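*Asks:* Sharing a model that was predicted from the sequence below.
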Amino acid sequence: MVSLSSSSGSASRRTVVVSAGAAGLAAALAACGGSDKKSQETSSAPAAPQSQSSAPPSSHAASASAPAAPKGPVLAKTSDIPEGGGKIFKDKKVVVTQPAKGEFKAFSAVCTHEGCTVSTVTGGTINCPCHGSKFAVADGSVKHGPAQSPLPAQKITVSGDSITLD
């Protein structure tokens, strides 16, 4: 332990602080590098070629930022969402619709009337079981009250055949 009572203690404290700061920075950078690697391993993006896997973490992170990787968990495959209909993900409180072939939208699954979770997507509408509100699959607008406000849009990304929540 460094003695704080000596006149050279001031220099020793600076050395300790600088060393601790550098070690902390190195640990933080290592943690960041590990995080990037783990997120790539769990994503649905194609694996990087083997020659890149031996690169240091800083250059590995730079190559990971080039392709747009999904920001959230994969909710479904595009084939799981019926054209003109949708699918409700109660655990994520989101509903994903396909109003037209290849066009995917997402909305909150919480009804804007009383906060119930919508229960079905049929006949071109997202339906709330509590008081009968119906919302359009194309834009979440109210088709039948008592709800007065549309379902808020949620951000999703379609990459290949995967739909992810951002």
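*Replies:* Structure's in. What do you need?
*Asks:* going forward, measure contacts between C-alpha atoms and count neighbours the same way
*Replies:* OK.
*Asks:* elements contacting the top helix by length along the chain?
*Replies:* What stands out as the longest helix in the chain, according to DSSP state H, is helix 9-42. On a contact count with 3 or more CA pairs under 8 Å, 6 or more residues apart in numbering; DSSP states H and E, helix 9-42 meets helix 57-64.
*Asks:* In addition, the following structure is provided for comparison:
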Amino acid sequence: MTTRATRRTVLLVPGAAALSAGCGSDGYGGGDTSADTSAAEASPGQELLPAADVPVGGGKILPDDKIVVTQPEQGRFKAFSAICTHQQCLVSEVADGTINCPCHGSRFRVADGSVAHGPATRPLPEERITVDGNTIRRA
């Protein structure tokens, strides 16, 4: 016995896939996670930006690398994934001591990537960097 696809099953299956793709609540099992891996695949030693481009108490978002580099205190640099842990949106700004996500309003502290304001419940993952003279590189 063979089962024929009816118009209803053909329309239902793509709709169900679209609905399930956007139903994650905090990065577990939902949303587009393809952005999560690209930062980890970059090569060590890659030049990211001049240290002078990162303001003290603020940061700089590198959207192509999916990294945000911060300078919480003069001469101390940190780097985090620029992918929000809530639903994998790219963060959009660093202001007033926080890294801010435009999608649902999550904010993360520039000093350690911890959650300052939800809905995100997990901190931004730390990225390894080195400062070589005036150049910030991937470690």
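*Replies:* Sure, I can see it. Computed from a predicted model, the values in this text were never measured in an experiment.
*Asks:* Can you calculate the TM-score here?
*Replies:* The TM-score (TM-score structural alignment, normalised by the length of the second structure) is 0.68; 97 aligned residues with a CA RMSD of 1.1 Å.
*Asks:* before we move on, the earlier item: tell me, the longest helix of the first structure lands on which residues of the second structure?
*Replies:* Alignment note (TM-score structural alignment): helix 9-42 of the first structure is unmatched in the second structure.
*Asks:* mind listing the strands in the second structure by residue range?
*Replies:* Ranges of strands within the second structure are 47-50, 59-62, 67-73, 76-81, 93-95, 98-100, 107-109, 115-117, 129-132, 135-138, based on DSSP state E.
*Asks:* Just name the most buried of those strands.
*Replies:* With neighbours taken as mean count of other CA atoms under 10 Å, those reach their highest mean count in strand 98-100, at a mean of 27.
*Asks:* Pull up the aligned stretch in the first structure for the lengthiest helix in the second structure.
*Replies:* Criterion DSSP H: the longest helix present in the second structure is helix 7-21. Across the first structure, nothing matches helix 7-21 of the second structure (TM-score structural alignment).
*Asks:* In the first structure, what stretch matches stretch 94-111 of the second structure?
*Replies:* Under TM-score structural alignment, the match for stretch 94-111 of the second structure is residues 121-138.
*Asks:* ok so, going back, quick one: buried residues of the longest helix of the second structure?
*Replies:* For helix 7-21 of the second structure, a neighbour-count test (16 or more other CA atoms under 10 Å) marks nothing as buried.
*Asks:* Equivalent analysis for stretch 112-131 of the second structure, please.
*Replies:* 112-116, 119-120, 122-127, 129-131.
*Asks:* Next, work out how far apart the residue nearest to the spatial centre of the first structure and Lys93 of the first structure are.
*Replies:* By CA atoms, centre = their mean, the first structure has its centre lying nearest to Gly72, at 2.4 Å. Remark: distance between Gly72 of the first structure and Lys93 of the first structure (CA to CA, to the nearest Å) = 14 Å.
*Asks:* Then Ala106 of the first structure?
*Replies:* Counting by CA to CA - Ala106 of the first structure and Lys93 of the first structure are separated by 10 Å.
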